[in-house]
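1. A structural model of the following input is requested.
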Amino acid sequence: MDKLKIHHIAIICSSYERSKHFYTTILGFQMINETYREERRSYKLDLSMGNHTRIELFSFPEPPRRQSYPEATGLRHLAFQVNNIEEWVTYLESKNIKVEEIRIDPLTEKRFTFFSDPDDLPIELYEA
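-> The predicted structure follows:
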């Protein structure tokens, strides 16, 4: 049996244009395919980062807000590996994105920090 691999992460956003800008222009994901589904009044945007990370960004009319607490059941956060965490923090802050203080993971001794997407989905930067 083949080993499982993550194929994609699906995100429902409240503002399609704002989230599209955030994931493409700010984070640098490449657009693979953009589809408007009339019957659902919904966009589906396929994004990629190299050959490893794929995000499906969805919009729906008036989606309910998801309650997000750090220790709640469900998806806790997305994590992206970076080579230079300070560069990313400086870059994100230049785009007026609030970034938490850089911390050290006590188990791996690697540096990490968090920021949020336009819908407050927590995103982690984890230094290689």
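2. make it CA atoms for all contacts and neighbour counts henceforth
-> Fine.
3. Output the longest helix belonging to the protein.
-> Longest helix in the chain, counting residues (DSSP state H): helix 85-94.
4. what's the next helix-or-strand element following it packed up against?
-> On the C-terminal side of helix 85-94, the nearest following helix or strand under DSSP states H and E is strand 103-104. In terms of contacts (3 or more C-alpha pairs under 8 Å, 6 or more residues apart in numbering; DSSP states H and E), strand 103-104 is packed against strand 111-116.
5. try it again with 10 Å
-> strand 111-116, strand 122-127 (3 or more C-alpha pairs under 10 Å, 6 or more residues apart in numbering; DSSP states H and E).
6. buried sites along the longest helix of the chain?
-> I85, V89, L92 (16 or more other C-alpha atoms under 10 Å).
7. about what we covered before: how about the helices and strands packed on strand 103-104, which one is nearest H8?
-> strand 122-127 (15.5 Å; C-alpha to C-alpha).
8. For that closest one, name the packing helices and strands.
-> Strand 122-127 packs on strand 78-82, helix 85-94, strand 103-104, strand 111-116, going by 3+ C-alpha pairs under 10 Å, 6+ apart.
9. Before we compare anything, build this one as well:
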Amino acid sequence: MKIKKIHHVAIICSDYEKSKNFYVNILGCDIVQETYRAERKSYKLDLMVGGEYQLELFSFPESPNRLSYPEAKGLRHLAFEVEDINQAVKDLEKENIPVEPIRVDELTGKRFTFFCDPDDLPLEIYEK
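-> Model (predicted):
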């Protein structure tokens, strides 16, 4: 088997409307399809990032909280590429989203930083 690419990343949120607003209006993801599954009392929102990778945003009643700090085993964070990290940080801070100080990747020399989504899922922006 040889994997060709990442198809999608699935995220479970606690407040569907708040997370939908965050990923669509703040991060700029495009909506592909929105589905409400009455039998599960669950929304599924398919989002495109830069026309290439897809995020799936789910809401499920009474989902347990994710353990992050100290970091638990499993997915560490989700990283997004941006053209201008300074502008991206300004845009996030304008929305009152706390952003860590910008760092430089010692292996690539590229700049990056971290922030969180409405459910404290760690997200990274990495300058192209």
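10. related to what we said a few turns ago, TSV for the buried residues of helix 85-94 of structure 1, including distance to E34 of structure 1?
-> Output for the buried residues of helix 85-94 of structure 1, formatted as TSV (distance: C-alpha to C-alpha, whole Å):
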residue	distance to E34 of structure 1
I85	30
V89	29
L92	25
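11. before we move on, back to that, what separates the longest helix of structure 1 from the chain centre, distance-wise?
-> What separates the centre of helix 85-94 of structure 1 from the centre of its chain is 16 Å, taken as C-alpha atoms, centre = their mean, to the nearest Å.
12. cool, and stretch 45-55 of structure 1?
-> 11 Å.
13. Same check on stretch 23-36 of structure 1?
-> 11 Å.
14. And for stretch 51-63 of structure 2?
-> Using C-alpha atoms, centre = their mean, the offset of stretch 51-63 of structure 2 from its chain centre is 9 Å.
15. end-to-end on that stretch?
-> Stretch 51-63 of structure 2 has an end-to-end distance of 29 Å (C-alpha to C-alpha, to the nearest Å).
16. quick check, nearest of the buried residues of helix 85-94 of structure 1 to L125 of structure 1?
-> Looking across those and measuring by C-alpha to C-alpha, the closest to L125 of structure 1 is I85, at 7.0 Å.
17. Enumerate every residue touching the closest one.
-> Shown in contact with I85 of structure 1 (C-alpha atoms under 10 Å, 6 or more residues apart in numbering): Y91, I102, R111, F112, T113, L125, Y126, E127, A128.
18. Surely the last one touches K110?
-> Yes - with contacts defined as C-alpha atoms under 10 Å, A128 of structure 1 counts as touching K110 at a distance of 7.3 Å.
19. Tell me which of the helices and strands packed on strand 122-127 of structure 1 lies nearest to I11 of structure 1.
-> Per C-alpha to C-alpha, nearest to I11 of structure 1 of those: strand 78-82, 10.5 Å.
20. Report the mean positional deviation between the closest one and structure 2 in the superposed frame.
-> For strand 78-82 of structure 1, the mean deviation from structure 2 after alignment is 0.6 Å (mean C-alpha distance after the TM-score superposition for structure 1).
21. So which elements touch that strand?
-> Using 3+ C-alpha pairs under 10 Å, 6+ apart, strand 78-82 of structure 1 sits against strand 111-116, strand 122-127.
22. about what we covered before: output the helices and strands packed on strand 103-104 of structure 1 in JSON lines; the columns should cover distance to I6 of structure 1 and mean neighbour count.
-> Listed next are those as JSON lines, based on distance: least, C-alpha to C-alpha, whole Å; neighbours: other C-alpha atoms under 10 Å:
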{"stretch": "strand 111-116", "distance to I6 of structure 1": "22", "mean neighbour count": "19"}
{"stretch": "strand 122-127", "distance to I6 of structure 1": "17", "mean neighbour count": "19"}
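23. Alright, I will stop here.
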